[in-house]
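Asker: Take this sequence and fold it.
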Amino acid sequence: MNLMSPRLLTALAVETVRQPRPTFGRLMSLNLPRDVLWQALALTLILSTLITELTSVFLAPAPDGGFVISPLMLVTVQAAVPVLTIFLIHWLGRGMGGTGRLEDAILAVTWLQVVMLGLQLVQIVALALLPPLSGIVVIAGLALFLYLLTAFIAELHGFASMGRVFAMILFVLVGVALGLSFVLTLIGVTVPR
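Answerer: Predicted coordinates:
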């Protein structure tokens, strides 16, 4: 199976949205090596950064005096969040009796990034052609992200209840957000005005 085929990637992404647990289960059965998974994650992060930068240059330039993030800072943030997510999925899932491997947590986040790249392209088209719809696409994208993340974690750790997994995701998100804001406040980082 050639996973780099655009046709196969598109078909898998569509199937993931329709049936996330069985599709992710099939992906896990490939038993891809850890180094391949890390490289795939790095590639998706680079592509996402490039798409974000190109979009901001052509479709949404920052206003004069607006806050602009450098591409290096953007890729750093876009790398830190998925890596933290991978280890949280692995450690917390195992701590709650899950059976998932670290490789499967890397696969979950990487495949989620691939699907979200496709959605990012849809958002760009919506922003270019129908700007009022782009907000709806963003909200739908967030809902899809949370739904797929919940399904992937449930499948990789063998949890039966997606509702409990979703509740744990929300709990962790709130905890991480509070912890991060506390750390940023301690080191003196402020939001530009």
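
Asker: contacts, neighbours, all on C-alpha from now
Answerer: Fine.

Asker: what helix or strand does residue 107 sit in?
Answerer: helix 102-129 (DSSP states H and E).

Asker: Give the buried residues for that helix.
Answerer: Neighbour-count burial for helix 102-129, with 16 or more other C-alpha atoms under 10 Å as criterion, is recorded at 102-117, 119-120, 122-124, 126-128.

Asker: Provide a list of residues in contact with residue 190.
Answerer: residue 184 (C-alpha atoms under 8 Å, 6 or more residues apart in numbering).

Asker: does it sit in a helix, a strand or a coil?
Answerer: Residue 190 falls in the coil class when you classify it by DSSP: H, G, I helix; E, B strand; the rest coil.

Asker: Please generate a structure for the following sequence too, so the two can be compared:
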Amino acid sequence: MTLQGFVNLAIQSIGAPRDVARLLMSTRMSREALWTAFALVVVANATVYGLSLVMDPAPAGVPVFLSTAAGYLVVEAITLGGTILALTWLGRLLGGAGRMADVALLMIWMQALNLIVQAVTSVLLPLSPEFAGIVVLAGSAIGFWIMLNFIDEAHGLGSLFKAFFVFLLSLLALGFVLSMILVLAGFTPEGMMGNV
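Answerer: I've put the predicted structure just below:
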């Protein structure tokens, strides 16, 4: 994909997310290509995050594993992988028929779009924290809209309300599982916050 093609598809994702979802799913990417794309978006997001830390170091209250690019990379990989699994399984449980490969591709594309927002925010933050905050809020709202449409298309639910329900349950399930993983790994709220 060329840079121009990437930009065009990103813009189209805002105005016609269902069309983009169908286009992406029609590519039927191989498992190897999906793993490569997964790794690329995770590394790219972690790199941008690391650069943002150089320009504006993490404050004292930030959890230890988010105070470095390497920590962010691990969290990003686990979260993205968990999101793909949760959306696939819970979507099927609620009557959807989505393939994990399709859900994975759409979530990977969501992370690519998030990369744009993250990069813009990193540039704006030192110049105007207020404007950067507005960009984050706008990006989150648009991302939520795209996400619901992607879930609906992937599972063929025929309803954004059902897609929202799948998203909500996936969010709760993912939060619970991640909390359990952190507890089993020996992290405590005090430890995650570092020496505050």
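
Asker: Can you calculate the TM-score here?
Answerer: The TM-score (TM-score structural alignment, normalised by the length of the first structure) is 0.87; 189 aligned residues with a C-alpha RMSD of 2.1 Å.

Asker: Report the separation between the most centrally placed residue in the first structure and residue 65 of the first structure.
Answerer: In the first structure, the centroid-proximal residue (C-alpha atoms, centre = their mean) is residue 113; its distance is 4.4 Å. Here the criterion is C-alpha to C-alpha, to the nearest Å. By it, residue 113 of the first structure lies 31 Å from residue 65 of the first structure.

Asker: Then residue 73 of the first structure?
Answerer: Taken as C-alpha to C-alpha, the span from residue 73 of the first structure to residue 65 of the first structure is 18 Å.

Asker: Just want to know which of these two has more residues nearby.
Answerer: residue 73 (10 against 7; other C-alpha atoms under 10 Å).

Asker: give me the stretch of the first structure that stretch 30-42 of the second structure matches.
Answerer: Aligning stretch 30-42 of the second structure against the first structure (TM-score structural alignment) gives residues 33-45.

Asker: One more: stretch 135-155 of the second structure?
Answerer: So in the first structure, the equivalent range for stretch 135-155 of the second structure is 137-157, judged by TM-score structural alignment.

Asker: That stretch vs the second structure - mean distance after superposition?
Answerer: Mean deviation of stretch 137-157 of the first structure from its aligned counterpart in the second structure after superposition (mean C-alpha distance after the TM-score superposition for the first structure): 1.4 Å.

Asker: same question, stretch 113-129 of the first structure
Answerer: Relative to the second structure, stretch 113-129 of the first structure is 1.7 Å off (mean C-alpha distance after the TM-score superposition for the first structure).

Asker: Quick check: buried residues in the match of stretch 135-155 of the second structure?
Answerer: 137-138, 141, 144-145, 148-157.

Asker: ok, and the closest non-adjacent residue to whichever residue in the second structure pairs up with residue 127 of the first structure?
Answerer: Residue 127 of the first structure maps onto residue 125 of the second structure when the alignment is built from TM-score structural alignment. Nearest residue to residue 125 of the second structure in three dimensions, chain neighbours excluded: residue 132, at 5.3 Å (C-alpha to C-alpha, 6 or more residues apart in numbering).

Asker: Would you mind giving the secondary structure of the residue of the first structure most remote from its centre?
Answerer: Distance from the centre of the first structure peaks at residue 64, with 30.4 Å (C-alpha atoms, centre = their mean). The three-state label given to residue 64 of the first structure by three-state DSSP is coil.
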